[in-house]
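**Student:** Sequence and predicted structure, then a few things I'm wondering about:
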Amino acid sequence: MPDFEEIAAIDEFGTADRLEVFIDDTPALLIRINDQYLAIEDICTHDGQPLTNGCIEDGAIKCPRHGARFDLVTGKALCMPATKPIKTFEIEIRGRNIFARPAVK
């Protein structure tokens, strides 16, 4: 299993609810919902476009281009046009720093 790598500091969020990062050379989106941190691959599996500016609600992110939705915890595609899941990452908080590694499926 890969080691955790430091990807951000909690203070980097400011008032934002998401940060663009790289995890294991993969473009990823680090998301803060209240005191919970989640990380997903920042690429829609339908057409390869970024999910960066997608609306987040009810534990899912919506692709801003064609409306595909993905579960933020499991990465599962929740509606068409996407049929394949996105990668998710395990998160670990150490002090004020955020670490991540690819989730085991």
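**Tutor:** That came in fine, so what should we check first?
**Student:** C-alpha only now, for contacts and for neighbours.
**Tutor:** Will do.
**Student:** how close does the residue nearest to the spatial centre of the chain sit to P81?
**Tutor:** Of all residues in the chain, the one closest to the mean position by CA atoms, centre = their mean is I40, 2.2 Å from it. Per CA to CA, to the nearest Å, I40 is found 18 Å from P81.
**Student:** Help me confirm that the residue nearest to the centre of the chain comes into contact with I23.
**Tutor:** No: counting by CA atoms under 8 Å, I40 stays clear of I23, with 9.5 Å between them.
**Student:** take the one below as the second:
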Amino acid sequence: MTEWIDVALAEELTPGTCRTVDIDGVRIAVFNVGGSYHAIEDVCSHEAEPLSGGEVEGSEIICPRHGARFSLITGAALSPPAYEPVATFPIRVLEGKVQVKDDRWD
């Protein structure tokens, strides 16, 4: 069973910011969008570019390489050139810490 991994203190991951964490070789980007936390795999499904360096508009992240858009909520690819979604991950705040886990293999 996968364990929860600390990302940051909630007070440090303020709205509009992003932090990344590595869980067993999987890079995960955690975003604070208007006080809501969202976690996606930090790789564009089009060309393996890190998404964490992209611009956030509402609840979407724009890939900095070719402009593909992804939902931070569902991971869905919202515009070409990406057609495949990115993985999303459960996230929680426990004792003031934002935590994430990769539960795909549980």
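**Tutor:** Yep, it's here. Since we're looking at a predicted model, the values are computed, not measured.
**Student:** What lies in contact with the strand or helix carrying E92 of structure 1?
**Tutor:** Element membership for E92 of structure 1 (DSSP states H and E) is strand 88-94. Residues from elsewhere that reach strand 88-94 of structure 1, judged by CA atoms under 8 Å, 6 or more residues apart in numbering: 4, 37-41, 72-75, 98-103.
**Student:** Closest one of these to A28 of structure 1?
**Tutor:** E41 (4.4 Å; CA to CA).
**Student:** Would you mind listing the residues in contact with the closest residue to S71 of structure 2 other than its chain neighbours?
**Tutor:** Nearest residue to S71 of structure 2 in three dimensions, chain neighbours excluded: E60, at 4.6 Å (CA to CA, 6 or more residues apart in numbering). Taking CA under 8 Å, 6+ apart, we find E60 of structure 2 in contact with R69, F70, S71, L72.
**Student:** What is the end-to-end distance of stretch 74-93 of structure 2?
**Tutor:** End-to-end distance (CA to CA), stretch 74-93 of structure 2: 19 Å.
**Student:** tell me which residues in that stretch are buried?
**Tutor:** Judged by neighbour count (16 or more other CA atoms under 10 Å), stretch 74-93 of structure 2 contains these buried residues: 74-78, 82, 84-89, 91-92.
**Student:** sorry, back to before: between the contacts of E60 of structure 2, which is nearest L9 of structure 2?
**Tutor:** Of these, the one sitting nearest to L9 of structure 2 (CA to CA) turns out to be L72, at 20.1 Å.
**Student:** Tell me how many other residues crowd that closest one.
**Tutor:** 27 (other CA atoms under 10 Å).
**Student:** Helix, strand or coil: sort out the residue nearest to the centre of structure 1 for me.
**Tutor:** strand (DSSP: H, G, I helix; E, B strand; the rest coil).
**Student:** Look up how far D47 of structure 1 lies from the closest residue to it other than its chain neighbours.
**Tutor:** Using CA to CA, 6+ apart and skipping the chain neighbours, the partner closest in space to I40 of structure 1 is T88 (4.4 Å). Distance, T88 of structure 1 to D47 of structure 1, using CA to CA: 18 Å.
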